[in-house]
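# no sequence on hand, only this structure:
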């Protein structure tokens, strides 16, 4: 039975200090939670869940009040983060099931294609060492030569699962390290992934102190099947309605402890001051009991409407915390609209790496915000098209203070988890209808629909979402189903 880390990985616990002297570019660590509700953090007002390490990153760095994931569900959200492009452009429209038999909608084929360009690839090309540990969920055929794997996406070292930790966060058996199954690992998944990443980091800094590094740390938590350390669960028994709720609260608390371990490891390695830590989530919280094993999905969105799978803000308005002692002044809170799409161009800007000229990017660099506290650029439009949404609006846009939603064909466009040539043609022909307009500055809960009520910008906003959707769907690829031979 394997332990959560080999001897080399325990080096992170040693109080030794290394230097990262010659290359002054920042190290970059992106921590991504899975199904974390916007309201699940202390910094966002949760009355019970203790998240002091995450809260400290926010207090001592930059916190966004309007930060968005690239989709309201896991797989496309991750592909968008890694590529800086709407996941629709990559052909990843919904969560990716494990490849088994051919399906009529070709979902067994879906993956982040080899011609996509990731943060890891660009930073690696720029001289960075790269590591990934946690939940991958960017392909259907995991650890198979049939589809690209994390190593093909630019990661020098990786330890990952295709989707969720199994059988739960506790003692998972499905991690794969650099193409080789690891077997059962004792412990809890966020701690296991953290040990892997920080152990790799400590070794790297010791052996290559002049080379900056990039770590992508996508936790499985607090996605179901939730399992949490009993001692943490006990702390929440007196403030929860149900034992499963205590399990969820403890799960988020355990994530916070893992974040604290990351910070401590960076301090021990002597690289904390020049490391940018980004903390965010892939989408909003899961709905309690939406499916059979979602009994511990007690996440909340605070004031936001909707949850995971919704195009209202509860589906993809997530935590956006940036902490970099050397480059970001502490105590900043910004109402600038940010997105996980921005992580690739921001990382490249900080690393002095050219963006891929041949790729259509949807993100922008946030470096000016770090330097001056303002972007000094016109408001941009963030557009989402999620064809399997729970709410009726399949298309959404955030532009400045405005949130706009629209149905397709009056709500008669069928739910789609993937697009084939036939259904892509239908998506391109679909008309945006039944517009909703909300002023997020005054109505962050999207309660009062202002469409048709005299908003001066209404005509322009509707034109923008129509244009944005048309541009996005015209750049969306289809997956061709396998034809069964007779």
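Here it is on my side, so go on. A quick note: this is a predicted structure, and the numbers were derived from the prediction, not measured.
# could you use CA atoms for every contact and neighbour count after this?
Fine.
# centre-most residue in the chain?
Centroid check for the chain by C-alpha atoms, centre = their mean gives residue 282 as the closest residue, at 3.1 Å.
# hmm, it is touching residue 32, no?
Yes. Counting by C-alpha atoms under 8 Å, residue 282 touches residue 32, with 6.5 Å between them.
# distance check, residue 142 against residue 177.
According to C-alpha to C-alpha, to the nearest Å, residue 142 and residue 177 sit 12 Å apart.
# higher neighbour count, those two?
Between residue 142 and residue 177, counted using other C-alpha atoms under 10 Å, residue 142 has the larger neighbour count: 23 against 18.
# need the contact list for that one.
Going by C-alpha atoms under 8 Å, 6 or more residues apart in numbering, residue 142 touches 98, 149, 161, 162.
# neighbours around the third one, how many?
This means residue 161. 22.
# distance of residue 168 from residue 279?
Summarising the geometry, the distance separating residue 168 from residue 279, computed by C-alpha to C-alpha, is 23 Å.
# same check on residue 248?
19 Å.
# and the two? Which one has more around it.
residue 248 (28 against 23).
# please enumerate the helices of the stretch 351-486 of the chain.
Secondary structure of the stretch 351-486 of the chain (DSSP state H, counting those that start in this stretch): helices at 367-372, 421-429, 458-474.
# now the shortest one: how far from the chain's centre is it?
Mean C-alpha position of helix 367-372 versus that of the full chain (C-alpha atoms, centre = their mean, to the nearest Å) differs by 22 Å.
# counting contacts, what elements does it pack onto?
When contacts are defined as 3 or more C-alpha pairs under 8 Å, 6 or more residues apart in numbering; DSSP states H and E, helix 367-372 sits against helix 343-351.
# which residues of the stretch 51-200 of the chain fall in helices?
Secondary structure of the stretch 51-200 of the chain, counting by DSSP H, counting those that start in this stretch: helices at 52-59, 74-83, 119-125, 189-207.
# may I see the buried residues of the first one?
Buried residues in helix 52-59, defined by neighbour count with 16 or more other C-alpha atoms under 10 Å: 52, 53, 54, 55, 57, 58, 59.
# out of the helices of the stretch 351-486 of the chain, flag the one nearest residue 411.
helix 421-429 (12.6 Å; C-alpha to C-alpha).
# outside of the closest one, which residues touch it?
When contacts are defined by C-alpha under 8 Å, 6+ apart, helix 421-429 is touched by residues 470, 473, 474, 476, 477, 478, 479, 480.
# same question, stretch 377-386
Counting contacts by C-alpha under 8 Å, 6+ apart, the residues touching stretch 377-386 from outside are 70-72, 86, 88, 93-94, 311, 362, 394-400, 464-465, 468-469.
# okay, now that stretch: how far is its last residue from its first?
Looking at stretch 377-386, the gap from its leading to its trailing residue is 28 Å under the measure C-alpha to C-alpha.
# try this one side by side with the last:
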């Protein structure tokens, strides 16, 4: 493997810092003095694995309360991680949240206010090439970087993963697959290995899991730390699990309807693939030197059987079911097994968190997210007070290019869930199901929050989200 730039010098410096700061055991560690103080000996700086599920419901794992689901790999990961009880996706649909994960910015601040599609006439974003990604930032620290799975951030050459900081890419360049087995969208093959079109055989989940396992094993003896962005298509539509997994669910779950059975099977199949990736980490001796984060890109799609628990609505909606997502993060030697936090966390926070853990907190300065390091040190800690804005621009007959928005300000949440609907105001502490509109009861808060949301939406208009080809 070619080691780029001054990687050996950077890696050696990071290694020295990492080892000097690694002293106590994970179970009994004293409060950490800085993000780099990770307990336990290290042979190299930490690897980073970010796993993104597509449209996973808030309660659609065994460890999250699902009674018809068996997800042993993710259940075990959750037990070893900090569980993020109030984790929000930056948007209730795919592309914007992915842009926020990779940049640490609000998606409408990087040109992705809506879904980027392979059909240009119904595409609602252009991922700003000038915005550095987490892959570029970690690459500057000497990391080997790879993207595997679903990209969904544009087909143009300047937005290919390898032009956005990734050293390699294996996966689906387009938006959604029309078939998990032939990997086409509108009859076009968007599967790529780096720049080359490929046509592999097999279910997409199996392919992505195998490629990720291969990457982990191949880099087990590398002098470079690595960053792997593993983004599954599952459990996005079409709900198309392998037949053997569907049969297993139907045989086990008496009385389950066909719609729910298919989704359960698709999720369990993904969990099995994630388990194989985690097993590769363990068998190659890298598990205890790898930061692992697991999230979904938005809430579950209700009409295909997703379980969002007690949350209102689902994918595509600004109600809690659309933007509250499953999530956990494991930092070896830091996170305490079985810990959880109720602090508001957002997908754009992943970048500053990972950069802080990699030893470069100053690189967080130009992002909108905040680091979770205080929560990793103490799950009962508080993050800085902040308001969180949500914006989605969409097309079609119902939207006609208009936006839907929300603003979360402590316990109050302002929701504009449909262009022709009125704004609503909810107190999530008293009414987590968002059933009682307080717009008339709290008129001052209502007006002020609309004004603040409007200013945020206006700011997003400063960033071009359509490519000027003229």
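Cool, the structure landed. Everything quoted here is computed from the prediction, not taken from an experiment.
# can you give me the TM-score here?
The TM-score (TM-score structural alignment, normalised by the length of the second structure) is 0.82; 419 aligned residues with a C-alpha RMSD of 2.8 Å.
# turn the helices of the stretch 351-486 of the first structure into CSV, columns for mean neighbour count and distance to residue 219 of the first structure.
Formatted as CSV, the helices of the stretch 351-486 of the first structure follow (neighbours: other C-alpha atoms under 10 Å; distance: least, C-alpha to C-alpha, whole Å):
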stretch, mean neighbour count, distance to residue 219 of the first structure
helix 367-372, 15, 26
helix 421-429, 16, 32
helix 458-474, 17, 29
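# indicate which one of those helices is closest to residue 225 of the first structure.
Put simply, out of these the one that sits nearest residue 225 of the first structure is helix 421-429, at 32.6 Å, with distance taken as C-alpha to C-alpha.
# against the second structure, where does the closest one fall?
Mapped onto the second structure with TM-score structural alignment as the criterion, helix 421-429 of the first structure occupies no residues.
# counting neighbours, what do you get for the closest residue to residue 202 of the second structure other than its chain neighbours?
Setting aside the residues directly before and after it, residue 202 of the second structure is nearest to residue 181 in space (C-alpha to C-alpha, 6 or more residues apart in numbering), at 5.6 Å. For residue 181 of the second structure, the neighbour count with other C-alpha under 10 Å is 18.
# before we move on, the earlier item: any chance of the helices of the stretch 51-200 of the first structure in a markdown table, with distance to residue 459 of the first structure too?
Written out in a markdown table, the entries for these read as follows (distance: least, C-alpha to C-alpha, whole Å):
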| stretch | distance to residue 459 of the first structure |
| --- | --- |
| helix 52-59 | 38 |
| helix 74-83 | 29 |
| helix 119-125 | 37 |
| helix 189-207 | 47 |
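# one step back: most neighbours of all the contacts of residue 142 of the first structure, which one?
The member of these surrounded by the most neighbours (other C-alpha under 10 Å) is residue 149, with 26 neighbours in all.
# name the nearest residue to the aligned partner of it in the second structure, ignoring sequence neighbours.
Applying TM-score structural alignment, one finds that residue 149 of the first structure aligns to residue 160 in the second structure. The shortest distance from residue 160 of the second structure to any residue that is not its chain neighbour, by C-alpha to C-alpha, 6+ apart, is 7.1 Å, and that residue is residue 154.
# try residue 243 of the first structure
For residue 243 of the first structure, the nearest residue in space outside its immediate sequence neighbours is residue 237; the separation is 6.8 Å by C-alpha to C-alpha, 6+ apart.
# gap between that neighbour and residue 144 of the first structure?
According to C-alpha to C-alpha, residue 237 of the first structure stands 43 Å off from residue 144 of the first structure.
# who has more neighbours, those two?
residue 237 (17 against 11).
# quick one: map residue 194 of the first structure onto the second structure.
For residue 194 of the first structure, the aligned position in the second structure is residue 209, judged by TM-score structural alignment.
# run through the residues that contact the closest residue in space to its match that isn't next to it in sequence.
Sequence neighbours aside, residue 273 is the residue nearest to residue 209 of the second structure in space, at 5.1 Å (criterion: C-alpha to C-alpha, 6+ apart). Residue 273 of the second structure is in contact with 205, 206, 209, 210, counting by C-alpha under 8 Å, 6+ apart.
# looking at these, state which has the most neighbours.
The most crowded member of the contacts of residue 273 of the second structure is residue 205, carrying 27 neighbours; neighbours defined as other C-alpha under 10 Å.
# spatially nearest residue to that residue (excluding sequence neighbours)?
Counting by C-alpha to C-alpha, 6+ apart, residue 205 of the second structure lies nearest to residue 270, which is 6.2 Å off, once chain neighbours are set aside.
# distance check, the counterpart of that neighbour in the first structure against residue 234 of the first structure.
Using TM-score structural alignment, the equivalent of residue 270 of the second structure in the first structure is residue 255. For residue 255 of the first structure, the distance to residue 234 of the first structure under the criterion C-alpha to C-alpha works out to 16 Å.
# the two - which one has more neighbours?
When neighbours are counted by other C-alpha under 10 Å, residue 255 of the first structure and residue 234 differ, and residue 255 comes out ahead with 25 against 13.
# now do the same for residue 299 of the first structure: its match in the second structure.
Taking TM-score structural alignment, the alignment pairs residue 299 of the first structure with residue 306 from the second structure.
# secondary structure element for the closest residue to that match other than its chain neighbours?
By the measure of C-alpha to C-alpha, 6+ apart, the closest residue to residue 306 of the second structure outside its immediate chain neighbours is residue 300, 5.0 Å from it. Element membership for residue 300 of the second structure (DSSP states H and E) is empty, with no helix or strand holding it.
# quick one: residue 300 of the second structure and residue 56 touch, right?
Yes. With contact defined as C-alpha under 8 Å, residue 300 of the second structure counts as touching residue 56 (4.8 Å).
# need the residues touching each of these two.
residue 306.
# who has more neighbours, those two?
Higher neighbour count among residue 300 of the second structure and residue 56: residue 300, with 31 against 28, using other C-alpha under 10 Å.
# appreciated, that's everything.
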